[in-house]
Each structure stands twice: as C-alpha cells, then as structure tokens.
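# Fold the following, please.
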Amino acid sequence: MTDASLDLTITRYIAAPPETVYKVWRERTEEWFAPKPWTAKLLEQDLRPGGRSALTMTGPDGVETPPMEGVVLEVIPNRKIVTTDAFSAGWVPQGPFMTAITTFEPEGEGTRYTATARHWTEEAMKQHEEMGFTTGWGQVADQLAALCEAVDA
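Below you'll find the predicted structure:
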C-alpha cells in the first residue's frame, strides 16, 4: 500500500490524443522538461524497464545542474511511464528522492496528463515542495500541452 500523503501531483487536460502526448513527451523532452528560462539537455532516455534516464538542466545564468540520473521501471506505451532516482543505470543504488509516475489517460477528445512525484519520506516531499514543485512541474505540464496541441492542431 502506498502513502499518498508523500505524493505531489500535477494534472492537466491536453487537447490532443494520448498517442500524441506520449510521442511529444518521449521525442521532444528537451523542449518541455525544464521550466523556462531554464533549458534541459537529455543525456539518455532508454524507455524500457531497466533503461537509463538522465538529463541536466541549465539555468538562465548558464550554470548546469549535476545530472539527474535514474532508471525506468515501467512503460506502457501511450499510457504510463514510471522512473525512479533510487538507482542509476545498472541498478546501482543511490540516495533516493522520488519515483515519478506519468500517465496519459484518454479524456474526451484529449488526454488527462498526470505527473506524480512519490517520495520515500515526508522530509523529501517537503523539500520538493519548497524547491517549487507546483510552479515548476505545472509550468512544464503547460509547456508539454502547448507542444502537443500545436502538433495536433
């Protein structure tokens, strides 16, 4: 049983079918993943269980973050992607912060996009909130929606 009190979630209706949202999520990550004016650089995104997920972000001051590294746990094409930072590639344990659960559910003519950050501890969840989870993840969801809706227009 999961403890939903340790989850932070963003949801958006995107006026494009799940197949479009999933494709843009996968193929155009660098365009939507970082809240502007930040940018994202994808190092690797191997979307299969056990695959490496790694990227960096660069701030408006030009300073690059250390790589955000994890592994893919589950992929259901056009419906769900689950990753965690509890491991790096090759199942090497590292200090866990969260598991990210992203779903693409059909809703009317479009998609209900939901991104959940599931944390191990209340401290990690509160830290993520203080880092600007709601604003940051909300902005990237809006950026993803804009790309998807432009593709599907």
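# For the rest of this, base every contact and every neighbour count on C-alpha atoms.
OK.
# Confirm for me that residue 98 is in contact with residue 120.
Yes. Residue 98 is within contact range of residue 120, at 6.4 Å (criterion: C-alpha atoms under 8 Å).
# Between these two, which has more neighbouring residues?
Per other C-alpha atoms under 10 Å, whichever of residue 98 and residue 120 has more neighbours is residue 98, with 22 against 16.
# Please tell me how far the nearest residue in space to that one that is not next to it in sequence sits from residue 125.
Closest residue in space to residue 98, ignoring its immediate chain neighbours: residue 119 at 4.4 Å, by C-alpha to C-alpha, 6 or more residues apart in numbering. From residue 119 over to residue 125 the distance is 6 Å, taken as C-alpha to C-alpha, to the nearest Å.
# Residue 93 reaches residue 87, doesn't it?
Yes. Residue 93 lies in contact with residue 87 (C-alpha under 8 Å); the separation is 4.4 Å.
# Compare those two (neighbour count), which wins?
residue 87 (19 against 12).
# Which residue, neighbours along the chain excluded, lies closest to residue 147?
residue 24 (7.3 Å).
# One more sequence to fold, the one below, so I can look at both together:
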Amino acid sequence: MPITAVEKDLDALTMTVVADFPVPVRRLWDAYADPRQLEKFWGPEGWPATFTRHDMAVGGRSQYVMTGPDGETPGGYWEFLAVDEGRSFEVRDGFARPDGSPDPDLPATRMVYTFEETGTGARVTTTSYFGSLTELEQLLSMGMEEGLRSAMSQIDAVVADLTSFAADRRAESQVLSDTQVRISRVVRGTVEQVWDAHHDADLMRRWMLGPDGWTMPVCEPATAVGDSYRNEWEQENGEGRFGFTGEVLEWDPPRREVTTERMIGMEGPAAVNEMTLTPVDGGTLLTVVVTYPDAETRDSVLATGMVDGMEASYARLEAVALTPA
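Below you'll find the model as predicted:
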C-alpha cells in the first residue's frame, strides 16, 4: 500500500494524502500526465475512468467519466490552475453533468499535487482544500477519502509498467465511446517541434504522407480560430487523389487545437479532431481524440487502416522532420 499518511485538518479545511512509490519522480509524474495511464487508477477499484480530454497546462481541462459495476457513469472534471512540470500541479476538481458541464449541486475542491524525490523513489502529496466545513463533511461522507485510498493503491501497477507507454511503441487507438476514438503516440521531439511540424507546410509535406508512395500536392495549414485548412494527397503515379478540409474551432499553441475534418467531395456531418501535446519522458505524447457523427462512421473509418497510416507518418516525422528531444 503506497499511502504513508492521511491527515484531515478541520480548522484549515484540508485533507492531505501522502503516497510513496519506488520509481523516479518523472515516472510518477507521467502517470498523471498521460490519460492512458491516469485512467487506469483515477477512481476507486471497480470504477474505471475514461478521459475524453486531458489538457495538462494552465487554463487546460480534463473531462472524464467513471463506469460503475452496475453501469453507472458519474462524470468529473479538472480545471488546471497551475502546472510546474515534474514538480506540482493544481486543479479545481469537480463533478460533471452528462453533457460535461460542472454540476452546481455538488461541491468542487481545489487540489494540489506535489512530487518530490525520496531516498527510495518518489513521493506524491495530494492536498485537498474545501470551501467550507459543510462541503468537507459532505465529500467525506460520499467516500472521498476511501476513493483516494483505492485510487492510490492502483498506481503501483501502472508505474511498474515500463513498456506499454514507452516512446518506441507504435501509434495505438482506443475506443472511448460510441462516437469517440483516441489515437496516442510518443513522438521523439519537443512539444514545440511537434506543433510546428503540424503547421508548417514545408515540414508537413515531408512527413504527413501515410504509407510510402504518396505525395502531398496541396498543403494549406490553418493558423487561427476560424481559419480553414486543406490537405490533398495523391499517389506518385498521379492516381488515387483524395483530401480533407476543415476549420479551426480552438487554438492554443503549442499545446492544443480542435478542428473539424471533412473528406473533400463527401456529404454529411464533419468529424471533430482534438490534438493535445504533452511533454513526457522520451519526447511528446501526441493525443488525437476524434469525434465522429455516429458509431457506424467511426468503425468504417478505423477499418480503412487509418491508424497504420498515422503510424507511418509519425515514424517519418521522427526520421526526417525532427531532431532528438
């Protein structure tokens, strides 16, 4: 059991949980920075979490649901108030309605996570700040302390896994819901390098090609909210031309952007792509959450080999467009 201390201060309206792990600080930090890892322990045992957004930067936001043993799906969110990479982060932690908006009927807390080295590895100290004694008592009665203890008990297995989230793994997809898919890969480059490679036309033409044998004759990137982009590809023999166009909905360089995506010449609703870049050990965790109009569209797109094509492009990105992080 990694928890070494739990202290409740009713006068200061705080609860502090201290947990120690036999791993470097960076490994423990990355477990919180990577949504694939975080959802393996965030929540009590038997209530796995699914993160549809995890934007670990000041002003960023995380959105998740937990699935209970009887199919319950309570939601929650984090609003990032401060981030000192590798050392600490501070969030407003609250309950969410089914549409993702904050639930005004339940209290939110301010939580500060501090990471430090110890003689045997790393320690994370979680301090929760409550708005009133009533809120503290309400959340404790709802099982907040037991939930944190249960969540912490699951971190050991996550941080001991040194292969599932390493920088040498291929791009992988994970179905998040009936309409959403998350594609993840660690790219060996800095956040700034990976961002530039997605928005500089000359760089994009060098790597964003999918399988060998394709060229990118049209590359018109967007650089602000409301801008439109257009990308077209064709085989080297001039056949098989296709492309996508869309609009920027949200823009927060060099960390995050949200765009629509529609295949040129196709009717119907557009997909929505949310790209998030997060610094981790070995480079930058590139996460793309794609929201499709329906499950049928989701499955038909995945069946085209989209993720394999993205992996070919990311491997080329590391080889020809980036320098080591």
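# And the strands in structure 1?
For structure 1, the strands defined by DSSP state E occupy 7-14, 39-45, 52-58, 68-76, 80-84, 87-88, 92-93, 98-107, 110-119.
# Turn those into CSV, columns for distance to residue 147 of structure 1.
Formatted as CSV, those follow (distance: least, C-alpha to C-alpha, whole Å):
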stretch, distance to residue 147 of structure 1
strand 7-14, 10
strand 39-45, 15
strand 52-58, 19
strand 68-76, 21
strand 80-84, 19
strand 87-88, 29
strand 92-93, 34
strand 98-107, 15
strand 110-119, 13
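# what residue of structure 1 matches up with residue 30 of structure 2?
By TM-score structural alignment, residue 30 of structure 2 lines up with residue 23 in structure 1.
# Map residue 123 of structure 1 across to structure 2 for me.
Per TM-score structural alignment, residue 123 of structure 1 is aligned with residue 134.
# go on, residue 139 of structure 1?
Match for residue 139 of structure 1 (TM-score structural alignment): residue 150.
# Confirm for me that that match is in contact with residue 43.
Yes. Using C-alpha under 8 Å, residue 150 of structure 2 is in contact with residue 43, at 7.3 Å.
# Could you check which of the two is surrounded by more residues?
The neighbour comparison of residue 150 of structure 2 against residue 43 (other C-alpha under 10 Å) goes to residue 43, with 24 against 19.
# counterpart of the more buried one in structure 1?
Checking TM-score structural alignment: residue 43 of structure 2 goes with residue 34.
# gap between its match and residue 68 of structure 1?
Residue 34 of structure 1 is 12 Å from residue 68 of structure 1, by C-alpha to C-alpha.
# Repeat that for residue 37 of structure 1.
In terms of C-alpha to C-alpha, residue 37 of structure 1 sits 18 Å off from residue 68 of structure 1.
# the more surrounded of those two?
Using other C-alpha under 10 Å, the more surrounded residue of residue 37 of structure 1 and residue 68 is residue 68, with 14 against 9.
# residues near residue 132 of structure 1, how many?
As a burial measure, residue 132 of structure 1 scores 11 neighbours (other C-alpha under 10 Å).
# That should have said residue 83 of structure 1, apologies.
Residue 83 of structure 1: 26 neighbours (other C-alpha under 10 Å).
# What residue in structure 2 is paired with it?
Per TM-score structural alignment, residue 83 of structure 1 is aligned with residue 91.
# burial count for the closest residue in space to that match that isn't next to it in sequence?
Setting aside the residues directly before and after it, residue 91 of structure 2 is nearest to residue 80 in space (C-alpha to C-alpha, 6+ apart), at 4.5 Å. Applying other C-alpha under 10 Å, we find 22 residues neighbouring residue 80 of structure 2.
# who's in contact with residue 80 of structure 2?
Applying C-alpha atoms under 8 Å, 6 or more residues apart in numbering to residue 80 of structure 2 gives the contacts 56, 57, 58, 59, 60, 61, 89, 90, 91, 92.
# again, 6 Å this time
Contact partners of residue 80 of structure 2, counting by C-alpha atoms under 6 Å, 6 or more residues apart in numbering, are 58, 59, 60, 61, 90, 91.
# List the residues that contact the third one.
Residues counted as contacts of residue 60 of structure 2 (C-alpha under 6 Å, 6+ apart) are residue 80.
# and residue 103 of structure 1, what pairs with it in structure 2?
Match for residue 103 of structure 1 (TM-score structural alignment): residue 114.
# hang on, isn't its match packed against residue 125?
Yes. Applying C-alpha atoms under 6 Å as the test, residue 114 of structure 2 and residue 125 come out as touching, 5.1 Å apart.
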